[in-house]
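1. Kindly return the folded structure for what I paste below:
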Amino acid sequence: MTTTPTTSHWGAFRVRTAPGGAVTVEPHPADPSPSPLLGGVPGALHHPTRIARPAVRAGWLEHGPGPSSRRGAEPFVEVEWEHALDLVAAELDRVRNEFGHQAVFGGSYGWASAGRFHHAQSQLHRFLAQFGGYTGSRNSYSLGTSLVLLPHVVGDAEAVLRASSSWPTITRHTRLIVAFGGIPAKNVHVTPGGVTRHGTPGHLAALAAAGVDIALVSPLRDDLSDGPPTDWYPVAPGTDTALMLALTHTLLVEGLHDRAFLDRCTTGWDTLAGYLDGSADGIPKDADWAAPICGIAPDRIRGLARRMAATRTLVTVTWSLQRARYGEQPVWAGLALAAALGQIGLPGGGFGHGYGSMGDVGDTGSALRLPFLPQGPNPVDEFIPCARIADLLLHPGEEYDYDGTRRRYPDIRLVHWAGGNPFHHHQDLGRLRRAFARPDTVVVHEPHWTATARHADIVLPITTALEREDLGGGRRDTHLIAMHRAVAPYGEARDDHAVLAALAERLGFGAEFTEGRTPRGWLVHLYEEWADRLRADGAGDPPPFRAFWSAGEWRLPEQAAERTLFEEFRADPEGRPLATPSGRIELHSATVAALALPDCPGHPAWLDPPERLGTAAAERHPLLLVANQPATRLHSQLDVGAPSLSDKVAGREAVELHPADAAARAVGDGDLVRIFNDRGACLAGARLTDRLRPGVVRLPTGAWFDPVPGTEPPLCAHGNPNVLTADEPSSRLSQGCTGQHALVEIERWSGGEPPPVTVRHPPVLLTAPAMPAPESTP
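-> Just a heads-up that it's a prediction; the model follows:
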């Protein structure tokens, strides 16, 4: 049996390969809390959904490029690699010659591989930049709203997201954490690039041992583990902003706010105070006003505000809260609440964004930038906010607002996607299917037959991380990992670099793309270039590549355990100003206000979302669906792995609902149910629990989309919640994703034999005779 080191977005591990090819995995010995997702690796590696050979949609092969509503509904024809590459190269060349480089969309999302070289997004964007340019995307589904808002408020999003106060500082100094959205333990094993030592579970245990109190503000009790002392405030989903404003109002009217800090370190407090006390619009944003909106009693609101003012308090907001309509508001209002307390910049106090949303938030690992593959500049200026992909494809030429600019969607004729699964990330999948029907050609690189691969025209089989060599490590990791190849590639799968190098050769820039290096040559080059930079900066002395590769890892120098967000700014706001127009925290932004956006005013405000409990829309669909991150996979990755499969109910994704809501619908634990609204429907297995607010149901994202043929709006047989969520932007400021909430109804399945789950098997695959290469090559 051989053992090889590697890493993943869910952490470093060792791969053991038996002589017969059986694979087992074991955690890195330094990891105090290994991810349960490791158990999904062996089953997914050689699953029947692996793509063995290049395949072309039968209709595209017969009729050539053009829009088609048959994407996702036709069989595929397996072809030879050379023929597939000739087809892709010819189509890229045709589209740039006829429509320009902006007609190519370089679709990619950064979760494909933890490797620093075989990073699908970097490989694809490097290729397309050298090809002459492409339309790309900005920001992320996870943080698309905050990444646009925070620069207006504090000058730099990265300062809040990556330099947050450390867990040791919080454990030592904080007495009360008010956690809007909780600190969900299920998310802390995941970080882009991975972490070798998962520290957050231990830090949560340390909070409990230190007696730190936590106010959990979430409709889901499981958004915080049972260890720390906890008061649960089961807020109605989408109403956190109303609660935050009422808490800040209590501080204001009871004189508990820190006026000296507000005058010295913020701007716009007087404007916000006028909104809070009602002088601006006649509506005081007090506890009595907020209570019927958010479902928390007025006395509990006032009591919490007084507790916050009486002790060292950290206000933290999960990323989930900004993945909703008007998602800017809870982030901005949470920051304003922390500012009113006057504890921003004090150890253990102030504001945090993302504790429990990602494993590296608050961690104490290395702050070094790890080796990376340069993408080079994109000669094309066109881009979209990433959550606007369906609008891009459906509405070429249409104008839209984004962060104070007026932009226009280009006319996309070819989608080239490598890394990521938009049929997981995106909302309103019926609409996305219509959008994917519009381009002339869709090319997808994929290891598995995901819904995105099934909606492609040309599918190229790609290796997994265990089937190639790489360098691995994530933000605030403690180790750089030598990712050795553990198994041979599945079928005829190739890595993205090999595929793109072959396309570049056909298109006339092969030497520029590879720079004459093999993948191993790139690893040596990237590592040694990085090591030389560290030595020159006095930041570390990595061993030569050969020694590093033989050892399997190198321990990165770690930063100090104690870290406080905005500590230097607080100490000297004049000498260390923020990168905002005022140099201060902007509780009112003149820049945002000048945009006159009805869905994002110039200060945090209550904007009633179109889908929430207690509204007219809830009369037809009276349950509020929370579509949060899964505990058994990474987004849709490893959905065919053992942890994800073992968590299914009735063969489908599990939906959690309160016993009272289940009883009202004659639904029992384990029943098959239909969840529906006007956008679509899905089947799921019922799981009853009282650890959520009545009226709220939870269906995690990531079940592979499995539309039942002939259903419109679509019925997903497997339980993907994004058939139910709305494809609407958070606001015209950020154009962020709003996939966290949707109003739905649930009924016990009574339609006879339910449609089968088909996504755990490949689509129909045909074999083609040898075909000549197309003539249109440069």
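
2. Please make it C-alpha for all contacts and neighbour counts, starting now.
-> Fine.

3. I figured Val104 was touching Val95, is that so?
-> Yes. With contact defined as CA atoms under 8 Å, Val104 counts as touching Val95 (7.3 Å).

4. Which residue of the two possesses the greater neighbour count?
-> Val104 (26 against 19; other CA atoms under 10 Å).

5. and the gap between that one and Val23?
-> Taking CA to CA, to the nearest Å as the measure, Val104 and Val23 are separated by 39 Å.

6. for Asp706, same thing?
-> For Asp706 relative to Val23 (CA to CA), the value is 29 Å.

7. Check His119 too.
-> According to CA to CA, His119 and Val23 sit 24 Å apart.

8. Same drill for the two, tell me which one is more crowded.
-> His119 (25 against 20).

9. distance of that one from Ile458?
-> From His119 over to Ile458 (counting by CA to CA), the distance is 21 Å.

10. would you say Leu161 is within a strand?
-> No. Read with DSSP: H, G, I helix; E, B strand; the rest coil, Leu161 is helix and lies in no strand.

11. One more, please, to line up against the first structure:
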Amino acid sequence: MATIRRVPHCSHWGAYSILVEDGAIVGVEPFEQDPAPSSIIQSVKEWSAPERRILQPMVREGWLRSREGSDRTGRGSDRFVAVSWDEAAALVAGEIRRVGESFGPASIFGGSYGWTSCGRFHHAPSLLKRMLNLAGGYTGHVDTYSIAAGPVILRHTLGSDDACGGKANTLDTIAEHTETLVVFGALSPRTAQNEAGGLGTHTLEGHLRRLAERGVRVVLVSPLRDDIPDWVGAEWWPIRPNTDAALMIGLAGEIVKAGRHDRDFLERCCSGSDRFLAYLTGTQDGTVKDAAWAAEITGLDRQSIADLAGQMLATRSMITVSWALQRAHHGEQPFWAALGLAAIIGQIGLPGGGVGYGSLGGVGAPFAMAKSPAVPQLKRPIDSFIPVARITDMLLQPGAAFTYQGETRHYPDTRMVYWAGGNPYHHHQDLNRLAEAWTRPETIVVQDPNWTATARRADIVLPATSSIERNDIAGNRRSDFVFAMKQAIAPLGRSRSDFDIFSMIAGELGVGDGFTEGRGEMDWLRVLYEDSRQDAAARLGFEMPDFDAFWEAGHARFPVKDNHTYLAAFREDPAAHALPTESGRIVLGSDLLDRLGYADCPAHPAWLEPYEWLGKAEAPNQFHLVSHQPAGRLHSQLETGPASRALKRGGREQARLNPADADRLAIADGSTIRLWNERGACLATATHAETVRPGVVVLPTGAWLTPHGNSGLDIAGNPNILTPDIPTSSFGQGCSAHTCLVYVEPYAATAPDAFEAYAEGLAAQAAE
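-> Just a heads-up that it's a prediction; the model follows:
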């Protein structure tokens, strides 16, 4: 009888053991110390299915024939030709050398965006950048699609992005000390099940239950009532999307109007308060920002806003802001306005008081104190980057100027794109505009385990193993454990690990020794773990087991900080603990932004009308689209897994809308609908939901883009066929995915099953 092996592993949604019998996965068990494991772990077996996996190196037929002179409109439709690994590595290295020598290394865009694996060694972005740095350099990106505008404004106003990176008040202090909790966006296990780099314990639910036990007043400000579990007993304030900054400012203005703002805190701990106060009182523009003003913009009740302002003053109050709020036009403003409101109240630095920003599982959890394991990317030989969400602009506008954090830079002339472990045809906005831009580079290389929509639009495709086919370690700055990620099954087809692929290409480029440093996979894992272990011992006196003991056990605890109150020392003595801002204090009125004079990011927190919102809706069938993280997968990963499929209907994503809206438009529950605007169109399955605010439609992210015929209609339900590709502002340049109006209508025609259509298209293009 075969013996079942239990193989420890970890993914972005948590730790688990893979049960393997005769080389096949037969089950998955959650990490025994995780109180609330994610259901997504049960989809891991899908990685071992060959249907969507890239099984050998492939080259687009047209590119192989004509190289940089090929017809680039054939990407996505041309057939692929199988090649050997030696030929593939030589082709990629040859293009890196050709572009670098002919146009300069800035013309190579290292576009990797690293959610493919939570492993810290086979981390595709880090390894790609390490190789390209050795080869002469590349253009990279700064910030992330998840959060860009928020960190930019907080780095300016607080001196760091710690408040949105996991080092604001930990949830244990909120659970014990907060008396009024105002949640802007969400506090949901749906998003908290995930963490970049993995996590050991999901703690959000436990802290929310403690809040409920204590009878804390929780106000959920969101167009979706289920953005917090119903058992928390939160009041639902169904705000008009993209107007959260107006509510925050109205609450602050109501407090100032009553003369109850904390003048001492503003004087000691803040700079530029006079600018913000002049805006609130109307001295600046003649409009008083109070509860009545906010009610008109947000669609909420004036008296409720006024009452909440009073209660936030009278009780220990905490404001939490989801990352999603800054993924919108003027996305800097809700993060800055929340900080302004918290400063007006004056409870920043007190246990259970102030403001915090976050969505992921490690945000608010005890955070790691020791150095996280990470493969070094080495020194960058050139300084060339773009804000992460501006890739289409970069490809369409070589040489054009852009601004970022007050600096003016220029887009490079991109001739080559190397994308490893990412899928921009999932996470970028206005995919039809991206498709146009995608024809501009001479060569596109995609390295990935799966035939994503991006891989199908590449010139050279390199098959990487999934994390379950190699050894790695997981652990990050917001993790309570470091985990062994042991190989569970043999590599599928001719796929190779990211490290082996980059080692081959580095060898072709003559920098192989510098890339590997003479180490193999297990040697590197030992070095990375021991680096973290020695740091924990030297700086913190925390003893972790040696590598061999860790590898045998499958996990080790990381030293963490709990019961943390953000800015407590600064509040006590602002001079002794000055912030690295322009004033050394919290910036509520910015001298830098005043000098820059950006209309879309003024010198103080402000309500600025978005590019698209319900205040501009032109027809009764026009809706605000909310595209949030699905519960059954992470982004587009494991879209065909059981947890993801269980949340689809009729082979498509569910689009949730209020029953009153559905009845008005004669949209039956379970029927197919078309969502469209001037940018594109997609299909989804309508689901009636009382938990959705009228005028809002909810379509999760992550469906694999599946155009139908020549119409451009996506039949899978990818919301980014609809979202605008505009920056949050001239200062932050973040993604604005949540700024989107769409029309919704019944779809009477017949469309094929999205899964079947994707498989048929892939078979025609990439027969192996």
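
12. Quick one: map Gly76 of structure 2 onto structure 1.
-> In structure 1, the residue equivalent to Gly76 of structure 2 is Gly72, according to TM-score structural alignment.

13. ok, now which ones touch that match?
-> By CA atoms under 8 Å, 6 or more residues apart in numbering, the contact list for Gly72 of structure 1 reads 451, 454-456.

14. do Asn677 of structure 1 as well
-> 621, 724, 743-745.

15. Tell me the counterpart of Pro424 of structure 2 in structure 1.
-> In structure 1, Pro424 of structure 2 lands on Pro422 (TM-score structural alignment).

16. which residues touch that match?
-> Thr452.

17. mind listing what the residue positioned nearest the centre of structure 2 touches?
-> For structure 2, Ser146 is the residue whose C-alpha lies nearest the centre (CA atoms, centre = their mean; 2.6 Å). Neighbouring residues of Ser146 of structure 2 by CA under 8 Å, 6+ apart: 323-324, 327.

18. What is the three-state secondary structure of Leu313 of structure 2?
-> helix.

19. aligned partner of it in structure 1?
-> Counting by TM-score structural alignment, the partner of Leu313 of structure 2 is Ala309.

20. Am I right that its match is in contact with Leu341?
-> Yes. Between Ala309 of structure 1 and Leu341 there is a contact at 6.1 Å, judged by CA under 8 Å.

21. Identify the contacts common to these two.
-> Common neighbours of Ala309 of structure 1 and Leu341 (CA under 8 Å, 6+ apart) are 251, 256-257.

22. in structure 2, what residues pair with the helix or strand harbouring Arg687 of structure 1?
-> Secondary-structure assignment from DSSP states H and E places Arg687 of structure 1 in strand 680-688. On structure 2, the counterpart of strand 680-688 of structure 1 by TM-score structural alignment is residues 680-688.

23. Just give me the match in structure 1 for Glu32 of structure 2.
-> Under the alignment defined by TM-score structural alignment, Glu32 of structure 2 corresponds to Pro29 in structure 1.

24. Count residues in the vicinity of its match, would you?
-> Going by other CA under 10 Å, the residues that sit close to Pro29 of structure 1 add up to 12.

25. what about the closest residue in space to Gly583 of structure 1 that isn't next to it in sequence, which helix or strand?
-> Distances taken as CA to CA, 6 or more residues apart in numbering place Pro577 nearest to Gly583 of structure 1, at 4.6 Å, with adjacent residues excluded. Using DSSP H and E, Pro577 of structure 1 sits within no helix or strand.

26. How about Asn97 of structure 1?
-> helix 81-99.

27. other SSEs contacting that helix?
-> strand 104-107, strand 458-461, helix 496-507 (3 or more CA pairs under 8 Å, 6 or more residues apart in numbering; DSSP states H and E).

28. whereabouts in structure 2 does the first one align?
-> When strand 104-107 of structure 1 is aligned against structure 2 using TM-score structural alignment, it corresponds to residues 108-111.

29. Then stretch 395-412 of structure 1?
-> Using TM-score structural alignment, stretch 395-412 of structure 1 pairs with 397-414 in structure 2.

30. Next: stretch 467-474 of structure 1.
-> Mapped onto structure 2 using TM-score structural alignment, stretch 467-474 of structure 1 spans residues 469-476.

31. cool, and stretch 126-141 of structure 1?
-> Using TM-score structural alignment, stretch 126-141 of structure 1 pairs with 130-145 in structure 2.

32. ok now the matching stretch, how far from the chain's centre?
-> The chain centre lies 19 Å from the centre of stretch 130-145 of structure 2; the measure is CA atoms, centre = their mean, to the nearest Å.

33. measure that stretch end to end?
-> 22 Å.

34. mind checking what Ala12 of structure 1 lines up with in structure 2?
-> Using TM-score structural alignment, Ala12 of structure 1 sits opposite Ala15 in structure 2.

35. mind listing what that match touches?
-> Ala15 of structure 2 touches 8-9, 30-31, 198-200, 483, counting by CA under 8 Å, 6+ apart.
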